[in-house]
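>>> Sequence unavailable; structure follows:
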């Protein structure tokens, strides 16, 4: 099914080929024989697509508004001072440095024109033969965007550093507070949403309070800190089998976390969280309750679901545009009657599928249909605590699940240096309880710290 004619540009000439005219940015028409593949977003899906096309006769331009690829499953470790950002993120240019047919552009796509086969950034227009949209998802506050300032979500390195600052500052403000009620409020942490991110955050914050900081302060006892996990549905880890959900809740309670299911949140402000069961005074609220697809999906097609995900064909393409692929969290894909989950392995499989389709086109062969392979699900709860769903006969929790989770995530990091740093950091953290990334940065953007009376 070869219906496309190349009109793209070679990667080695991509910088020189962008020009600006009086009527706006444009791309010069270089005479080349290879199709131009534009990949928007370099998360798991976008990176897999680019790398899978390394030996293919195409020119690739990767466009991302960040200069780094982030291993998102470990963002919570950066947010809770367990790892440094460089342990889980690598510059995109460095990852693709040996891939001669790939170039990287630090920019943000603001619109897509499928008919003219162009994408638009604030400064330029870029043409494509194939387009791969892999821009992922963002936070969803279910119509209450005003909550975002009080309850940050966790999707990027910047989010993780913001959360780390809030958590560590809460203990500093508690140490400086004279009023017992204010001290208790500062040492109360509410996590909204008991999916994998919420559960991981709750467990890590409790570990910081009970192990990492217990000897660091003089006026407060950090082990008395409260961590409240609030979930609107009737159980934690709702995407997991009920047996594992119950196991996870037992492990959370054993850690000392106050788990409140069937408790929807009705308001969040600077004082804390209001739920259907009452108000929880808290200085730090973290959001893990909902996600929405990147808004770029609605710009491409009206065929989106309620979360803004693009409804794709069996080849992961937009209807009536076989050269436009949508993968990862931005795609609403259905395989064998079941929606493909928004997890890293699914995005990676989608990226590799895109490469197979493009290679099939170039060889004048039929495209394959996307077939998602579910390799199971893992969620960590805390030190030596996790749950694993590896199939109907392999569902368990506890230390073995945590060990498998640890090995899988170490193995999945981008390069050997990241693996080594993460292994050493985790080993130190496991045996000593210490988290060495406890730097409070960005104080200029934070509220002033409470002072002692007369100070």
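Yep, it's here. None of the values given here were measured: they were computed from a predicted structure.
>>> drop to CA atoms for contacts and neighbour counts, all remaining ones
Will do.
>>> And the helices in the stretch 301-450 of the chain?
344-362, 399-412, 416-432 (DSSP state H, counting those that start in this stretch).
>>> the inter-axis angle of the second one versus helix 416-432?
It refers to helix 399-412. 150 degrees (axes from the mean of the first three to the mean of the last three C-alpha atoms, to 10 degrees).
>>> buried sites along helix 399-412?
If you call a residue buried by 16 or more other C-alpha atoms under 10 Å, then helix 399-412 has these buried ones: 399, 401, 402, 403, 404, 405, 406, 409, 410.
>>> before we move on, back to that, JSON lines please, covering the helices of the stretch 301-450 of the chain and showing distance to residue 55.
Below are the helices of the stretch 301-450 of the chain laid out as JSON lines (distance: least, C-alpha to C-alpha, whole Å):
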{"stretch": "helix 344-362", "distance to residue 55": "10"}
{"stretch": "helix 399-412", "distance to residue 55": "22"}
{"stretch": "helix 416-432", "distance to residue 55": "23"}
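>>> and which of the buried residues of helix 399-412 is nearest residue 24?
Using C-alpha to C-alpha, residue 409 is the member of those that lies nearest residue 24, at 44.9 Å.
>>> which residues touch that closest one?
Going by C-alpha atoms under 8 Å, 6 or more residues apart in numbering, residue 409 touches 73, 74.
>>> Report the separation between it and residue 35.
According to C-alpha to C-alpha, to the nearest Å, residue 409 and residue 35 sit 35 Å apart.
>>> what's the answer for residue 41, then?
19 Å.
>>> All the strands of the stretch 51-200 of the chain, residue numbers only.
Assigned by DSSP state E, counting those that start in this stretch, the strands in the stretch 51-200 of the chain fall at 59-64, 68-70, 89-91, 102-106, 111-113, 118-120, 125-127, 130-133, 137-139, 188-192.
>>> contacting residues around the fifth one?
Spelled out, that is strand 111-113. 118, 119, 120, 121, 296, 299, 300.
>>> Show the buried residues in those residues.
The neighbour count (16+ other C-alpha under 10 Å) marks 118, 119, 120, 296, 300 as buried among the contacts of strand 111-113.
>>> take the one below as the second:
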């Protein structure tokens, strides 16, 4: 009998964590991903705001895994899962059989049934998304530089971030630093006082899920940085260069979506129970009902903690679940019984800007410079590869002391004909 074959769909935190834990196990491993790289998504907003380059937060999956007999990394998109015959089917038509299947396909932004909004308000889930947002920001500043009439250039100096979660808060803070400080020395036509940044949240507070005191601290810090925080303001429509609410509109081509996620549509092919966002309900060992060899982890899994609350869609959850499954598969090969997965919450944090952050670590609440130091160390620690850690650390220190940003090139790669006019 040959080695057991473990197929891992997704090269994100969960998939890579499981693969690394299985690297020394007596199994064959196939990793399938639509991209050839692992992406550190929590820092995508820094690429979008020209603080970091894509290579600082993305590493080829093959480079992470190294050379190993029985390991394959395939560039492809899984479109169907056959639970009865134990194989996955790629978009190319290729079928790959498995003994164990670990599904870690990540998530996509949820536009709540308004898919046409996506072209006007991109999210931040890929390097391509980040570069698109970066080019929109830079192109707007360039257009504003050419307009003498303050009224005409107002839309190009206006930035709207929709969604008050960690990504939205971090993005709004980063844009405020760019347009109100970092890049002002590059432009002569307009001043920082003409720029407007809005953070729009449909509920009564930003950073939902954080303690109220930290949420309020984050709101006040953003407003001190020049960000207007609009609470209880659901979006009603998004068109080209305009976002509408029940009480008014804001005209701008710079609309960024960070308002909720939905699970991968691939999960529908499992034909098992899903929650309203598409996450799959999993057993205590992260397997799906009636199929103990198929597991779902990370943003794709609906798993509750000891208090009955769903686990958050955060990197630490996916990493711990990946390690758990790596151990489970190895132990099962040695005849051991399965354990139940338990998430160890080590805290949540969000950065707001230069030397500004909030953190809730096991009941201890921090804000300001100390929270930013904790955030920086944790995020650098999670980066895969020493080269990336060292480079990001140097980049951050350079930005901290000089207030200068990184690459600010416009390649015209993402601009549309409408943008060029």
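That came in fine, so what should we check first? Quick caveat, the model's predicted, so the values are computed rather than measured.
>>> And stretch 221-239 of the second structure, end to end?
Rule used - C-alpha to C-alpha; the end-to-end distance of stretch 221-239 of the second structure is 30 Å.
>>> Residue range in the first structure corresponding to that stretch, please.
Alignment note (TM-score structural alignment): stretch 221-239 of the second structure is matched to residues 251-269 of the first structure.
>>> before we move on, the earlier item: deepest of the helices of the stretch 301-450 of the first structure, which one?
Comparing the helices of the stretch 301-450 of the first structure by mean neighbour count (mean count of other C-alpha atoms under 10 Å), helix 344-362 ranks first with a mean of 22.
>>> What's the average distance for that helix when superposed on the second structure?
Superposed on the second structure, helix 344-362 of the first structure shows a mean distance to its aligned partners of 0.8 Å (mean C-alpha distance after the TM-score superposition for the first structure).
>>> before we move on, what about stretch 163-170 of the first structure?
With mean C-alpha distance after the TM-score superposition for the first structure, stretch 163-170 of the first structure averages 0.6 Å from its match.
>>> Go through stretch 113-129 of the second structure and flag the buried ones.
Buried residues in stretch 113-129 of the second structure, counted by 16+ other C-alpha under 10 Å: 117, 118, 120, 121, 122, 123, 124, 125, 126, 127, 129.
>>> packing partners for the host helix or strand of residue 248 of the first structure?
Assigned by DSSP states H and E, residue 248 of the first structure falls within helix 242-255. Judged by 3 or more C-alpha pairs under 8 Å, 6 or more residues apart in numbering; DSSP states H and E, helix 242-255 of the first structure is in contact with helix 196-207, strand 258-260, strand 377-382, strand 385-389, strand 395-397.
>>> Same list, the ones you listed, but as a markdown table with distance to residue 141 of the first structure and mean neighbour count please.
Compiled in a markdown table, those are given as follows (distance: least, C-alpha to C-alpha, whole Å; neighbours: other C-alpha atoms under 10 Å):
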| stretch | distance to residue 141 of the first structure | mean neighbour count |
| --- | --- | --- |
| helix 196-207 | 14 | 25 |
| strand 258-260 | 19 | 19 |
| strand 377-382 | 23 | 23 |
| strand 385-389 | 27 | 24 |
| strand 395-397 | 30 | 20 |
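>>> who wins for proximity to residue 73 of the first structure among these?
Per C-alpha to C-alpha, nearest to residue 73 of the first structure of these: helix 196-207, 8.3 Å.
>>> and after the closest one, which helix or strand comes next?
Using DSSP H and E, the helix or strand that follows helix 196-207 of the first structure in sequence is strand 226-230.
>>> Could you tell me where that next one falls in the second structure?
Taking TM-score structural alignment, strand 226-230 of the first structure hits residues 196-200 over in the second structure.
>>> One more: stretch 189-202 of the first structure?
Mapping stretch 189-202 of the first structure onto the second structure (TM-score structural alignment) gives residues 159-172.
>>> for stretch 149-158 of the first structure, same thing?
On the second structure, the counterpart of stretch 149-158 of the first structure by TM-score structural alignment is residues 119-128.
>>> returning to what we had before: residue 287 of the first structure: which of the strands of the stretch 51-200 of the first structure is closest?
Closest approach to residue 287 of the first structure among the strands of the stretch 51-200 of the first structure is made by strand 188-192 (5.0 Å; C-alpha to C-alpha).
>>> what's the angle from the closest one to strand 226-230?
Using the same axes, to 10 degrees: strand 188-192 of the first structure against strand 226-230 is 20 degrees.
>>> And for strand 188-192 of the first structure, what's in contact with it?
The contact list for strand 188-192 of the first structure (C-alpha under 8 Å, 6+ apart) reads 198, 201-202, 225-231, 265, 273, 281-289.
>>> what's the spacing between residue 329 of the second structure and residue 279 of the second structure?
For residue 329 of the second structure, the distance to residue 279 of the second structure - C-alpha to C-alpha - is 23 Å.
>>> Let me know the closest of the contacts of strand 111-113 of the first structure to residue 175 of the first structure.
residue 296 (44.5 Å).
>>> Could you find the counterpart of the closest one in the second structure?
Alignment note (TM-score structural alignment): residue 296 of the first structure maps to residue 266 of the second structure.
>>> list the contacts for the closest residue to that match other than its chain neighbours?
In this structure, residue 266 of the second structure finds its nearest non-sequential neighbour in residue 79, 6.0 Å apart by C-alpha to C-alpha, 6 or more residues apart in numbering. Contacts for residue 79 of the second structure (C-alpha under 8 Å, 6+ apart) come out as 88, 89, 90, 91, 266.
>>> Can you tell me how far residue 79 of the second structure is from residue 264 of the second structure?
10 Å.
>>> How far off centre is stretch 219-233 of the first structure?
From the chain centre to the centre of stretch 219-233 of the first structure is a distance of 24 Å (C-alpha atoms, centre = their mean, to the nearest Å).
>>> buried sites along that stretch?
Buried residues in stretch 219-233 of the first structure (16+ other C-alpha under 10 Å): 220, 221, 222, 223, 225, 226, 227, 228, 229, 230, 231, 232.
>>> likewise stretch 131-147 of the first structure?
Neighbour-count burial for stretch 131-147 of the first structure flags 131, 132, 133, 134, 135, 136, 137, 138, 139, 140, 141, 147 (criterion: 16+ other C-alpha under 10 Å).
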